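Visitor: just the structure for this:
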Amino acid sequence: MAAAAARLASRQSPISKLLRRPLLPSCISSGLRHLSDQATPITVETSVPFVGHKCEPPSREVETTPGELMGFFREMAMMRRMEIAADSLYKAKLIRGFCHLYDGQEAVAVGMEAAITRKDAIITAYRDHCIFLGRGGSLVETFAELMGRRAGCSNGKGGSMHFYKKDSGFYGGHGIVGAQVPLGCGLAFAQKYLKEGTVTFAMYGDGAANQGQLFEALNISALWDLPVILVCENNHYGMGTAEWRAAKSPAYYKRGDYVPGLKVDGMDALAVKQACKFAKEHALKNGPLILEMDTYRYHGHSMSDPGSTYRTRDEISGVRQERDPIERVRKLILSHEIASAAELKDIEKELRKEVDDAIAQAKECPMPDPSELFTDVFVKGCGAEMKTCQRCVAALGCLSEPASCCSSTKE
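Guide: Okay, here's the model as predicted:
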């Protein structure tokens, strides 16, 4: 239904700082035009205007550079390739359990990182692979975690929904709908208490936007002027339910009532960058703000959802053709003659090889030892360490030094 795609487009409104690696492989970068000065300023207007609630929206004119645009392209193309590869690994049964893919929403992760630092905190729901990558995580850590290997970012024990990178301010991947928002507000409380001058981005989807705990956390955050930005990644479907069927008021940027909000084209990396920069400055001075990222997921809600029973293929292809975040950056790069179409294709080929090599390396990583079942359960030194009885040891055959049971039995 082309009409559905048009209706979706009409609802829109108004990366990482490169991951400590070269923008491009040396064999490609030598041929690029104008990258001799990667910091040359370029001013670009966002695709659509921002729409504000109880705040004056930022300017649509965003300053960028050739280097940043090439970084956006590389990072989003890598995220897209990574998620497509995860789809194949899941279908091959090398990834088990739940798996929620992010392809289509890459501009949110990339634009957000461009506006903040690694000292700022991010916490999100279970669609977390690309957020982890944007925070400086590696492809090998990603695929190892997805496949339950010891080299994964959570030692192979968290899986798809529980990625973490605390040293870069990424506090997870959380599986309970909406539960990460109060935790994010708690992070912001700590930031204010410690006078760190940093903010927290607490991310959630339109499906979680009606959760009571979200409003409770927002209320106390507003009372205390906490430096927290609530980011609603509105991909228009909570699992298989369209937003208009789930929310009487789907204008999520207004849902904070007394808290200012901003609606952003979440398929435009530069618009996301501008909005997040604006939000950080606001939160440090005035407290909470809500950002609604108008975005779209190409896959279903999870790998168990074909994604085509509650929306048409025409709708999906219409968004791909008109709003795809990677294609938007590609057009900017070509129009400013930063690189040629052939050079961008070469980058994509190189990224495909990087992803394939990371998968091969992750497959060689060992599984966690069965004894890991008993680690990371209690904090050591607090009098609540877990002890295991010999009966459990006999059943699992995994602990070399069995301890007495911590409860009533001495078996």
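
Visitor: from now on I want contacts and neighbour counts done on CA atoms only, so please keep to that.
Guide: Fine.

Visitor: residue 108: neighbour count?
Guide: Look at residue 108: counted by other CA atoms under 10 Å, it has 30 neighbours.

Visitor: these two touch, right, it and residue 270?
Guide: No - contact between residue 108 and residue 270 fails when scored by CA atoms under 8 Å: they sit 9.5 Å apart.

Visitor: which strand or helix spans the residue nearest the centre of the chain?
Guide: With distances taken as CA atoms, centre = their mean, the residue of the chain nearest its centroid is residue 131 (3.0 Å). Following DSSP states H and E, one finds residue 131 within helix 129-134.

Visitor: hey, where'd the strands end up in the protein?
Guide: 42-45, 51-53, 61-64, 121-123, 200-205, 228-234, 237-238, 241-242, 261-265, 289-294 (DSSP state E).

Visitor: for the helix holding residue 131, name the packing helices and strands.
Guide: Helix 129-134 is packed against helix 66-91, helix 106-115, helix 139-146, with contacts defined by 3 or more CA pairs under 8 Å, 6 or more residues apart in numbering; DSSP states H and E.

Visitor: now show me the structure for the sequence below, then we'll compare the two:
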Amino acid sequence: MKGKLTKDNLEEMLRRMLRIRHFENEAITLHKNGLVPGSLHTSQGQEGEIVGACAALRLDDYMVGNHRSHGHPIGKGAKLRGLMAELLARKTGVCGGKGGSMHLADFSVGSLGETSIVGSGIPVAAGAALGAKMQGIDRVSLCFFGDGAAQEGTFHEGINMAAVWDLPAIFLCENNGYAVSTPLHKATRSENIADRAAGYGIPGIIVDGQDVLAVYEAVAEAVERARAGKGPSLIEAKTYRYIDHAANLGRDLGYRTEAEIEEWRSKRDPIQLFTDCLLGEFGFNRDEIIALEETVKAEVADAIAFAKDSPFPDPSEAWTDVYAPAAN
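Guide: As a prediction, this is how the structure comes out:
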């Protein structure tokens, strides 16, 4: 699969990984300063599995995320202005400023939405895949969910239905080791979430979530299988989040050590690993990498300025987008 990736493809993958990292770094500061209402769940450290998976999709393919919601639409190619404006509750946000950090959606890139309800995206993704199959179009549906969501009933219901009906779906578990502060081994006797695929009669794949190219290859194979009418796949990306369950909690829950976090940051950072790969195996030069990162920083700064200059929605808009208009 690597042979199918051009230099432009590789550059775009790094660009999107950097966009996630810098977008969320700035979002944490904005949240700390009171400009982002509500809680803020970030995915620094998980950029490899997000971008690797999304890079295997077409623009018109569907993608469903979860409460850790900024990385997924960025990984799918969403513009930063509308996302940042949504975080700041501005009218120009992708959901009109009424969704906030955990409820981003951008239909222009196939991002059907994120939700704060753990596990709720799995049946949504199955439904999108069912719709594609019923319409006779070859779109696939990619669903991101965490290891905590794998303990929800929707995990079984959604994946079982997708398997029985051979739906074109890819279910990707972002196993970062913890559900809030509960380690996986305290929530399930299964060492690997992907092992459960056998119970549904579908492929179960485990992949290094810090290796963007490994994730791309695994998801690309699952996408090819889904488009061919061979049904869904369950992929488990072993990854890690650097920040707590939500940013700026203001307290130490004591479920992991600083040494553990630093071990992942220093030795398993997905952006650094991919950068090293680009500089070595793919012949990029460091000036290209530096220039790309500077461009991304400028994009994020532009998105922040745009969001701050945008108006808040008018109170009269509280009831818009709640109900579909009546049919004539």
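
Visitor: TM value for the aligned chains?
Guide: Aligned and superposed, the two chains score 0.93 in TM-score terms (TM-score structural alignment, normalised by the length of structure 2); 324 aligned residues with a CA RMSD of 1.8 Å.

Visitor: pull the residues that contact the helix holding residue 131 of structure 1.
Guide: Residues from elsewhere that reach helix 129-134 of structure 1 (CA atoms under 8 Å, 6 or more residues apart in numbering): 15-16, 19, 75, 79, 101-102, 106, 109-110, 113, 139, 142, 160, 163-165, 170.

Visitor: re earlier: figure out which of the helices and strands packed on helix 129-134 of structure 1 is closest to residue 234 of structure 1.
Guide: Minimum separation from residue 234 of structure 1 across these (CA to CA) falls at helix 106-115, 10.7 Å.

Visitor: any idea how far that closest one is from the middle of the chain?
Guide: 9 Å (CA atoms, centre = their mean, to the nearest Å).

Visitor: what does stretch 214-223 of structure 2 give?
Guide: Relative to its chain's centre, stretch 214-223 of structure 2 lies at 15 Å (CA atoms, centre = their mean).

Visitor: what residues of that stretch count as buried?
Guide: 214, 215, 216, 217, 218, 219, 220, 222, 223 (16 or more other CA atoms under 10 Å).

Visitor: what do you get for stretch 186-198 of structure 1?
Guide: Those would be 186, 187, 188, 189, 190, 191, 192, 198, for stretch 186-198 of structure 1 by 16+ other CA under 10 Å.

Visitor: where in structure 2 does it align, residue-wise?
Guide: Mapped onto structure 2 using TM-score structural alignment, stretch 186-198 of structure 1 spans residues 127-139.

Visitor: got it, and stretch 110-117 of structure 1?
Guide: Counting by TM-score structural alignment, stretch 110-117 of structure 1 pairs with residues 51-58 of structure 2.

Visitor: turn the buried residues of stretch 214-223 of structure 2 into a markdown table, columns for distance to residue 164 of structure 2.
Guide: Below are the buried residues of stretch 214-223 of structure 2 laid out as a markdown table (distance: CA to CA, whole Å):
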| residue | distance to residue 164 of structure 2 |
| --- | --- |
| 214 | 28 |
| 215 | 25 |
| 216 | 26 |
| 217 | 25 |
| 218 | 22 |
| 219 | 20 |
| 220 | 22 |
| 222 | 17 |
| 223 | 18 |
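
Visitor: show me which of the residues you listed is closest to residue 282 of structure 2.
Guide: Minimum distance to residue 282 of structure 2 across the buried residues of stretch 214-223 of structure 2 is 15.2 Å, recorded for residue 214 (CA to CA).

Visitor: map that closest one onto structure 1.
Guide: Match for residue 214 of structure 2 (TM-score structural alignment): residue 271.
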